[in-house]
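# Quick one, structure for this:
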Amino acid sequence: MSTPPPPAPAGPAAAASQPSNPTITITPLPPFQPDLYQRAWSSTPHPTLPLLATAHAKSVTVFSLATFTKHSALTGGHARSVRTAAWQPPRGTQSKRLGLVTGSFDATAGLWSFDGDKDRDGNGGLEREVRMGDRDTEDGDGGEEEREWEFNLVLEGHENEVKSLAFSPGGQYLATSSRDKSVWIWEDVSNPTGDNDGEDDDEWETVAVLSEHDGDVKAVAWCPTHLANARAGVGRKHYSVEVLASASYDDTVRIWREDADGEWVCVAVLEGHGGTVWGLQWEGKERDDGRFPRLMTFSADGTIKVWTLRVDEEETEEGQQEGDPFRSGFGGMPNTMRRSLREEWDCTAVLPKVHTRDVYSVSWSADTGLVASTGSDGVVAVYAEKESAPEDVSMASSGAENGGAGPKSTWKVLGTVSHAHGPYEVNHITWCKRFDPGAERKGKEEMLVTTGDDGVVRPWQVRIA
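Below you'll find the predicted structure:
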């Protein structure tokens, strides 16, 4: 991401372009306030609460999705810029607190908790969550004092900046990736029950250091657990449920699983991009055919690719012994004798070429299946997967060339927006639930949020006829 000219105060919202398909409109909404006036790297919505965490400089600003204004801020925990942030899934008594983890250019990851009394109204409702960071207490100078986040724990081990981090769906594992070409997997070994006050100490241990990439590891992402046992998972009992993917400057993506011996191993290397793989996104919407979730990758080569796990149909047959790590696909051979555990993944789609430069970010909606992308050219694009006609399915490659991955898919561009952040690069895009007054279905309707080098966090209304 090139260095932009000095940021200027953000002007009026960028105008939406004429969509390439009349069934969709992409319209800018008022930006989040205050403007950050400095490069912002990413914005991450909370999975259930109306909160959005934006990483920038040495801090994270949390915005309210109900008001598009600042809710609270995380400051003082890192010596250098915060590159990324992720919301911590609740575990045990942690369900009573708001948790966030940050990854920084200072080579560390930090775990934070919010000090607001989340249960003071007896139900911890969404509206209370938005209000609990309000400036409702006065300081000695007659000004307003914000409620603060507490910096609980620092995770050290990487030699260079932490570029990405992600919690496993259940919150047991945290994966961090770095410029040092490694992926670290940390396990939460805190007391899951704790005391009634919910103030048990965080305790994490390193369970794996994965060093097979030949370049900086740009991003990590865990497969959604509720989909990981779909069809292909039935016959893969020699693995744990958790599946991790990593993207690198070495132009590849690697798939990692924990084997029956408790070792994290690379089970697949996805090759095909002609440049740095900036990131990846797992499919969050269950597939109609019940197959394993697909993986979407995006790159400096300007392309977005979809990868599908090749399934040995024999693995899905009934008769597998549930939980038996020595069976499935290997004829019941003992763990020490079976051949190397490997998976085959096929590129089953390449989305239409829209971007003229690096694709920095892609978001795949778990609700609608729509995909949004953005990048160095400042363009925002929205895509939909086309429904295949019967003759298209019969003609699709599903034999030797495509293995058991199923038919290849095709995608179409629904709409684009040029200069989404004026002359600045757009670093991140995400689908996000709407809770603002303009939403027709609060908490269910989706919008897009983009984050750019201009320090503006901009929401976009997406209307589909």
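# hey, let's count contacts and neighbours off CA atoms from now on
Fine.
# Residue 54 is in contact with residue 60, correct?
Yes - counting by CA atoms under 8 Å, residue 60 touches residue 54, with 5.4 Å between them.
# Identify the residue nearest residue 114 in space, chain neighbours excluded?
residue 149 (4.5 Å; CA to CA, 6 or more residues apart in numbering).
# What's the local residue count around that neighbour?
Residues within reach of residue 149, counting by other CA atoms under 10 Å, total 20.
# Could I get the contacting residues of the closest residue to residue 68 other than its chain neighbours?
Spatial nearest neighbour of residue 68, chain neighbours left out: residue 32 (4.6 Å); criterion: CA to CA, 6+ apart. Residues counted as contacts of residue 32 (CA atoms under 8 Å, 6 or more residues apart in numbering) are 63, 68-70, 456-459.
# name the helices or strands packed onto the longest strand belonging to the chain?
Looking across the chain with DSSP state E, the single longest strand is strand 239-248. Under the contact definition 3 or more CA pairs under 8 Å, 6 or more residues apart in numbering; DSSP states H and E, strand 239-248 sits against strand 217-222, helix 225-228, strand 252-259, strand 277-282.
# ranges for the helices of the chain?
126-131, 225-228, 390-395 (DSSP state H).
# for comparison, sequence B:
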Amino acid sequence: MPTLELLAELKGHADRVWLVSWNPKRLELASCSGDKTVRVWAPRNSQPAATGEETAPLQDWQCVHILDGAHERTVRSVAYSPSARAIATASFDASTGIWEQEEENGDYECTATLEGHENEVKSVAWSSDGALLATCSRDKSVWIWEVGQDGEDFECLSVLQEHTQDVKMVAWHPKEELLISASYDDTIRVWREDDDDWFCASILTGHQSTVWAVDFDRDGTHIVSGSDDKTLKIWRREAPSASEQSSVFVPQRREPMWKCVDTASGQHERCIYSVSWSKVHGYIASASADNSVRIFKMLASTRQVTDDPSEETVSLDLSCTQSDAHGTADVNAAIWCPLAEHGHLLATAGDDGIVRIWRFVE
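Predicted coordinates for the structure are as follows:
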């Protein structure tokens, strides 16, 4: 049976850890906390081998940078840019910080502060090419920012205000300039640009309570979502049928539909705070207020539908469960490492102020 093997505990934050973000270029991660700081962690004495793989022991990590002084309240979200040259931080002080790493000493400096949200900024995410940044807030809005060529100038392109409640998370499609947002209004919204105008292309309904977390699969054809209703849902992107085209949310644009193809109930006993779909091996990790982390595999099969061609059906198969992943503390995040050579690593963050590194063993 697959298992999660605990490799390391990263201690240093003075308050709960909300989220972690893996460096997309090297074995390193950043964590954000209620203590108003971000800590950057890396294996001690890590050196690239001839193959490009890190050679340091995966059990021995150290804090190599502390990003502080830019935020007055909790840092709720953190994200490396695709180039790994910058880190974005979202804070309850209603601002988003952009941190650039200095070439001389490797330290991080806050080079830009993005303001405009009226309340706490809950999430920040870079587009796949790093040209756009998205933020969302308790003020019910999603903001799209264009990144300047120097990486320091940011222009707000659009303010999207169609959610009716607090927006918990934003996530970009892995290949396209397509954004999804999850909200306290129980919905997921899909946004994209058309003639310099960002619009809501689809509204995904079905959850019965707050949607806390969303993520795409490697190809961007499926979305996984986790909710306060204790369920996980899988949504599949597909072209609308002829009968559906007349009722598509924006029919004149003939947008693809996102259809819920599976709902996993009874897997968690409390709210699901985090979902992460590995772009390396395809497993899904979920983290919950029930103190557990669960690993799922999406199974797909085809069936013949009456008067229709074969249709793919999917289901989530539970691979393993890590109970009390952070003792008695809520698990706020479980995020897969995106590096091909380290895709089996999973980082979790908890209310106990600790980041844990796990190895997934199939």
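# TM-score for this pair?
The TM-score (TM-score structural alignment, normalised by the length of the second structure) is 0.88; 340 aligned residues with a CA RMSD of 2.4 Å.
# just so I know, which of the helices of the first structure lies nearest residue 368 of the first structure?
Each of these has some distance to residue 368 of the first structure by CA to CA; the shortest is helix 225-228, at 16.0 Å.
# residue in the second structure matching residue 416 of the first structure?
Under the alignment (TM-score structural alignment), residue 416 of the first structure pairs with residue 321 in the second structure.
# And the nearest residue to its match once chain neighbours are set aside, how far from residue 341 of the second structure?
Excluding the flanking residues, the one nearest residue 321 of the second structure by CA to CA, 6+ apart is residue 294, at 4.5 Å. Distance, residue 294 of the second structure to residue 341 of the second structure, using CA to CA, to the nearest Å: 22 Å.
# Who has more neighbours out of the two?
residue 294 (22 against 14).
# For that one, which residues are in contact?
With contact taken as CA under 8 Å, 6+ apart, residue 294 of the second structure is in contact with 285-287, 318-322.
# ok, so what distance separates the alignment partner in the first structure of it from residue 304 of the first structure?
Matched to the first structure by TM-score structural alignment, residue 294 of the second structure sits across from residue 381. The spacing between residue 381 of the first structure and residue 304 of the first structure, counted by CA to CA, is 12 Å.
# likewise residue 212 of the first structure?
Separation of residue 212 of the first structure from residue 304 of the first structure (CA to CA) stands at 23 Å.
# so residue 297 of the first structure touches residue 281, yeah?
Yes - between residue 297 of the first structure and residue 281 there is a contact under CA under 8 Å: 6.5 Å.
# Quick check: the farthest pair among the contacts of residue 32 of the first structure?
Maximum pairwise distance among the contacts of residue 32 of the first structure (CA to CA): 14.2 Å, between 70 and 459.
# Pick out whichever of the two has more residues nearby.
Taking neighbours as other CA under 10 Å, residue 70 of the first structure and residue 459 compare with residue 459 leading, 25 against 22.
# Now for the aligned partner of the more buried one in the second structure: which residues touch it?
Here residue 459 of the first structure is matched to residue 357 in the second structure, going by TM-score structural alignment. Counting by CA under 8 Å, 6+ apart, residue 357 of the second structure makes contact with 6-10, 345-348.
# and if you look at residue 217 of the second structure?
Residue 217 of the second structure makes contacts with 223-224, 277-279, 282, as judged by CA under 8 Å, 6+ apart.
# now swap in residue 3 of the second structure and tell me
Taking CA under 8 Å, 6+ apart, we find residue 3 of the second structure in contact with 320-322, 360-362.
# In the first structure, which of those residues still touch?
Retained in the first structure by both residues aligned by TM-score structural alignment, their matches' CA atoms under 8 Å are the following of these: 320, 360-362.
# rewinding a little: based on its surroundings, how many neighbours for the match of residue 416 of the first structure?
Using other CA under 10 Å, residue 321 of the second structure has 18 other residues around it.
# Kindly report the same for residue 296 of the second structure.
Residue 296 of the second structure is flanked by 18 other residues according to other CA under 10 Å.
# what's near enough to touch it?
Residues near residue 296 of the second structure by CA under 8 Å, 6+ apart: 283-285, 316-320.
# Now list the buried members of the contacts of residue 3 of the second structure.
320-321, 360 (16 or more other CA atoms under 10 Å).
# Make CSV out of these and add distance to residue 91 of the second structure.
Below are those laid out as CSV (distance: CA to CA, whole Å):
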residue, distance to residue 91 of the second structure
320, 33
321, 31
360, 31
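# Strands of the stretch 1-150 of the second structure, start to end?
In the stretch 1-150 of the second structure, the segments counted as strands under DSSP state E, counting those that start in this stretch are 3-11, 17-22, 29-33, 38-43, 61-67, 75-80, 86-91, 96-101, 108-114, 121-126, 132-137, 142-147.
# can I get those in JSON lines with distance to residue 330 of the second structure?
Shown next, in JSON lines, are the strands of the stretch 1-150 of the second structure (distance: least, CA to CA, whole Å):
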{"stretch": "strand 3-11", "distance to residue 330 of the second structure": "16"}
{"stretch": "strand 17-22", "distance to residue 330 of the second structure": "10"}
{"stretch": "strand 29-33", "distance to residue 330 of the second structure": "14"}
{"stretch": "strand 38-43", "distance to residue 330 of the second structure": "19"}
{"stretch": "strand 61-67", "distance to residue 330 of the second structure": "23"}
{"stretch": "strand 75-80", "distance to residue 330 of the second structure": "15"}
{"stretch": "strand 86-91", "distance to residue 330 of the second structure": "20"}
{"stretch": "strand 96-101", "distance to residue 330 of the second structure": "25"}
{"stretch": "strand 108-114", "distance to residue 330 of the second structure": "30"}
{"stretch": "strand 121-126", "distance to residue 330 of the second structure": "18"}
{"stretch": "strand 132-137", "distance to residue 330 of the second structure": "22"}
{"stretch": "strand 142-147", "distance to residue 330 of the second structure": "27"}
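# So what does residue 282 of the first structure match up with in the second structure?
Per TM-score structural alignment, residue 282 of the first structure is aligned with residue 216.
# can you tell me how far that match sits from residue 179 of the second structure?
Look at residue 216 of the second structure and residue 179 of the second structure: by CA to CA, they are 10 Å apart.
# Residue 128 of the second structure against residue 172, yeah?
Yes - at 7.0 Å, residue 128 of the second structure counts as touching residue 172 under the criterion of CA under 8 Å.
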